[in-house]
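**Student:** here is my input; please provide its structure:
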Amino acid sequence: MFKGNALRQNGEDLKALECYEHFLKYESNNDALSFKGQVLHNLDRIDDALEIFNSIEDVELSKTGIGLVLYTKKDYPGALNAYGSAFEVNQQMYIAESIIDCAREFNFESALEIFNKYSKNPIAKYAAGLVNIEMDNYHDAIKSFESVLELTEDSIGFDSEFFTIFKYVHNNIDEKDSELIFSVLKNLYPVLKEVIEFKDKRISKNSSNLVHYTTPDAVRNLIKKDSHFRLSNVKYMNDPEEGEILLKNLKENKVKEIAEKHGLDREGNKKIDFGNEYPLQCFYDEIEGIDFQTTFIGSFLEQDDNLYLWRTYGRDSKKEEGKGMCVSISSKFFDKKPHITFDSLSSTDPELNINKNNNDMGFSPVIYDIIYDSEECIKKIIIPFLKDIEEYLHKLKDLSRDQGGKYKALVSTAVRAILDEVLYLVKSKNYQEEKESRILVTCGINHPKIKYNEDTGFPYKLYIEIEKPFREYIEKIVLGPCVDDCGRWKLYLNREGIKVKESNCKYR
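**Tutor:** Just a heads-up that it's a prediction; the model follows:
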């Protein structure tokens, strides 16, 4: 059975199925049956999987398996009922998450009915909070999250971005100002929902055709068997306006539809005049002291042999143009969904320790397509997003000024934790011919996985690593038009089992 598990985790489902079937000839085992059902499901043998799951005596394993199959069949009420039966036996987080997935396709009220049966279970209360957020019932969501804190001191596993934001706000506002918790979260949550949707739409559809230009020294390290891909800090990017383009356009009133600032409220009832300043910029005033979080970037392009790119990015360690290399990367390297947990918020108060397990989590290599501030992109992408969050940002701005600005730092920190990465998805139209995509990772400035590159001289440059064996994902390496000793490079890379070709660009 253990061999089957290893094969299944490696994606070798047919071989895993053989192992499970051989094992089950000699021993009846619920776990082995469940694993067999999951493999059959992966192989699209849906009815066979359902038969297996129905034969399992363990209720939790049986019902979660049945729920999986019915969800695939788009029988969402049936799947929800099966997962509900499993949750009745064992209130586990993975079952709660499956119930919420079904509810998104079917009915949120049905999910709440399941979770509300277990008023003393922190996982059920946490899940009820997430469902209420999906339904825009923020008051009930906050009450559910408060119950989680009352029921357990250990919040490991309660790692949704909504709960993390709640915990940060809740733990940093005085008890006598408790009403402010609801006011702040009521306006933070809609912004967070819009940002998640905005970023999901930017996840690259071209991840099967992406390359990374770098130096020969970097290639030498990347082809090692234990190599990891490095993300550089945003402060080292070639564009001096990284992360500032959107704020600059807003500050200078270059986004016409936003600059006018007139319209009805979200209910369409009351005329609103927001004045001359879009509220986002007030949360990004000049920062004094230690900035609580920072962003790291890995840049990827579509063209693997382009003269402009060789001159701009295809340099060696001595900055000589055309002497760099281009690494073509398998789409399997990139994740399809980010895990956004805002661990950076804990760095503002070491005693909070919001996500104690985050230090052990690898960073998520999700690839996003860049937005350029061309007239078309501003009209179709940026303006609708800015309008959707505008009213909430204005209310948060007002809340940050209440009581003489007592909670200005708290509100600004929360807003920036949500919006920082969005700013790094917008670049100047001067760069749009590059058609860049990038991995973005934002973390606390004191995150233990941030490393120093001492080869760059002092003060050392900061970087983080994507903890996947990068060598496995290299499909090809293109040698720049001015690379020295191309013959030696080709011979060596071929010996290492890596496809290689020389640039066809004519370089003078």
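**Student:** only C-alpha atoms from now on, for both contacts and neighbour counts.
**Tutor:** Fine.
**Student:** now do N5 against D31, distance only.
**Tutor:** 11 Å (Cα to Cα, to the nearest Å).
**Student:** to clarify, my last question referred to I181.
**Tutor:** For I181, the distance to D31 equals 45 Å [Cα to Cα].
**Student:** V219 too?
**Tutor:** Taking Cα to Cα as the measure, V219 falls 44 Å from D31.
**Student:** this one next, for a side-by-side:
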Amino acid sequence: MSNSNLALDTIGQFVSVIQSFQKKYVDKKEININLIEVSEKIKEDGNHILKELKDDQDQSESKLKVILDSLEEIQFYKKNMNDLNYKVETEELDEDEYVKIDKEIQILKENIKKLNEAGLIVEREKLNKNFFDCKEIYTFFENILLFTNLLKSLVKIYEENIIEKDFDFINQGLIESDSVALKNMMELIRYNKYKNMPYEYNFINDFFTLEQFYTLLALSNNSLKFNGYEISQKDKYDIEKYFNLLKIQNLVFLILSRLCVMRNDQERKVAHYTTVDVGVKLATNISHVRLNSVDFMNDPTEGKILKDFLNLKYINDDNIHINTFLTCFTFNHNSLNQFRLYGNTDDIECSGLSLVFKNYFFAQGFEKATTSRIYYKLPLFRCIYLDFFSGYFEIARRNKFTFYQEYKDKNVAEKAWNKYINKINKVETIVKQYFDEMKKCVEILYSDNDLKVISFINNTVNPLRFLIKHFAFQEEQECRMMRIESIEHSDVVFDMVNNKSYIDYKLDVNEYLTNIYIGEKSKLNHTYLIKEISKKSEKIPKIRISDNPFRSAKKDFIYKK
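**Tutor:** The predicted model follows:
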């Protein structure tokens, strides 16, 4: 995209509008910008950006067609060469025929040389990447415009008490779009304001945050639809059911946004435990981090605890083609327990690696906006550890000891810990409030045992299912990067060898690595790791052997490439 300054300015305006909205309508403070005017400017600049991106896409597509035609022509020449060579090898030819065929082969070789197959392949890959980039950035800015328009319509409700017709006019682009999450929020606002359906405005206002914007990008449109739900405008009870479903979906979004691990000094790094083989490939950018299908989780309670907690009824879900893809991280960067459980090779405990990532490897609210890679980022969600019998839960966090490790000074560590745990406690209080409200909605919807509605509820809460873990796993302090997507989506890759599906997280890992801890039983790979990473990159993370005490009769693991 040529006009990168305009894109950065638009992103800055978007951040300003969201933060100012929260300040005015949530924190009840004075603001010094006109939200509606800035929203109009975002719309104007955003449409200009979208047009430019569409032109870039069209140009790439046109150039790509020429290259594909040329590559097809090369294949045609190669086939003719093979046919002629076969004729020379299998038939008895006189000298004139042989000379004639040889000339034809030389002409074909010249034609192939002129077209430069290797150069065309490089150009094809470059154009494919540019086309993909334009598509991702287009989706990103399209969502900014839709999000901003919906926010603007809410501001106009508060400040001008606009009628329903004007509300629809502002959101015309959203009505015609595929953005199911924002459409459903639009309907929630509409029914609350214009159909006299009661819903606390703080639940609506809490939706319009940067965390929420990124959360929506992690969920596919198909996973959010109430498939086949038909409402009668004349049947108030039917509308109420639909409205309660919308409320449940909004509460799911609000919980997710509160679970987002956003940029701050106290949670600036998280770790991913993996095998030496995978770790080397990630650290040298040979492979990307993979979000794997949840079909093969090691915890048998995965995905089930939430249904027990909310007393959901078990029936077959409608969205059978929707799957959750995720990869796991933890606040415990150098943990003996994690090393014993994860990343082992040949069943040798503590034979893996802990890759420690800077937190801007994930969507962090537009930091590092000077690079286009911002458009590919997904949020990181902390897990909830829940005892569904009592309803007690905690969210994933750093433990107190890590503050003493980091700050060394007791007084400084205590002060930092108290500030941190107060923040965590506030998040837990708000999440509990959202869950309590969700339980009320579920109870209302269950009153008539409508099987279709029960199925909708199960599908609606699905984004939370794999963030809720049994309390027995609480010491792992886990976070997850997640994407919920249709299996048929082009980003979903099926590995036939291992019978698994996954989605690549298309960021080069090396740029974001800050530390690598080596498990005790892999200590002999220390030098190899440093040398291997140094071959591929000038940037080498700090690599050290874990100092956790561990003894095993098994031989140390030595990685063989």
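**Student:** before we move on, back to that, more neighbours: which of N5 and D31 of the first structure?
**Tutor:** When N5 of the first structure is set against D31 and neighbours are counted by other Cα atoms under 10 Å, the residue ahead is N5, at 20 against 15.
**Student:** show me the contacts for the more buried one.
**Tutor:** Taking Cα atoms under 8 Å, 6 or more residues apart in numbering as the criterion, N5 of the first structure is in contact with A16, F35.
**Student:** that one belongs to a helix, doesn't it?
**Tutor:** Yes: following the definition DSSP: H, G, I helix; E, B strand; the rest coil, N5 of the first structure is counted among the residues of a helix.
**Student:** residues touching the closest residue to D491 of the second structure other than its chain neighbours, list them.
**Tutor:** Nearest in space to D491 of the second structure, with sequence neighbours left out and distances taken as Cα to Cα, 6 or more residues apart in numbering, is I503 at 5.9 Å. Taking Cα under 8 Å, 6+ apart as the criterion, I503 of the second structure is in contact with R290, L291, N292, F325, D491, V492, V493.
**Student:** just checking, what residue in the first structure corresponds to I503 of the second structure?
**Tutor:** With TM-score structural alignment as the criterion, the equivalent of I503 of the second structure in the first structure is I464.
**Student:** beyond the longest helix along the second structure, next helix or strand please.
**Tutor:** In the second structure, taking DSSP state H as the definition, the longest helix is helix 35-90. Using DSSP states H and E, the helix or strand that directly follows helix 35-90 of the second structure along the chain is helix 95-115.
**Student:** so that following helix corresponds to what in the first structure?
**Tutor:** Mapping helix 95-115 of the second structure onto the first structure (TM-score structural alignment) gives no aligned residues.
**Student:** quick check: buried residues in stretch 463-475 of the first structure?
**Tutor:** Y463, I464, E465, I466, E467, K468, P469, F470, R471, E472, Y473, I474 (16 or more other Cα atoms under 10 Å).
**Student:** which SS state does the first one fall under?
**Tutor:** Following three-state DSSP, Y463 of the first structure is assigned to strand.
**Student:** list the contacts of stretch 426-434 of the second structure.
**Tutor:** With contacts defined as Cα under 8 Å, 6+ apart, stretch 426-434 of the second structure is touched by L251, L254, I255, R258, L259, E394, I395.
**Student:** now do stretch 445-452 of the second structure
**Tutor:** K241, N244, V453, I454.
**Student:** at 7 Å what do you get?
**Tutor:** Contacts with stretch 445-452 of the second structure, where a contact means Cα atoms under 7 Å, 6 or more residues apart in numbering, come from K241.
**Student:** the stretch 401-508 of the first structure: helices as residue ranges?
**Tutor:** Ranges of helices in the stretch 401-508 of the first structure, per DSSP state H, counting those that start in this stretch, are 408-423, 486-495.
**Student:** next, the buried residues of the shortest one.
**Tutor:** Going back to what we said before, that points to helix 486-495 of the first structure. By neighbour count, and taking 16+ other Cα under 10 Å as the criterion, the buried residues in helix 486-495 of the first structure are W489, K490, L493.
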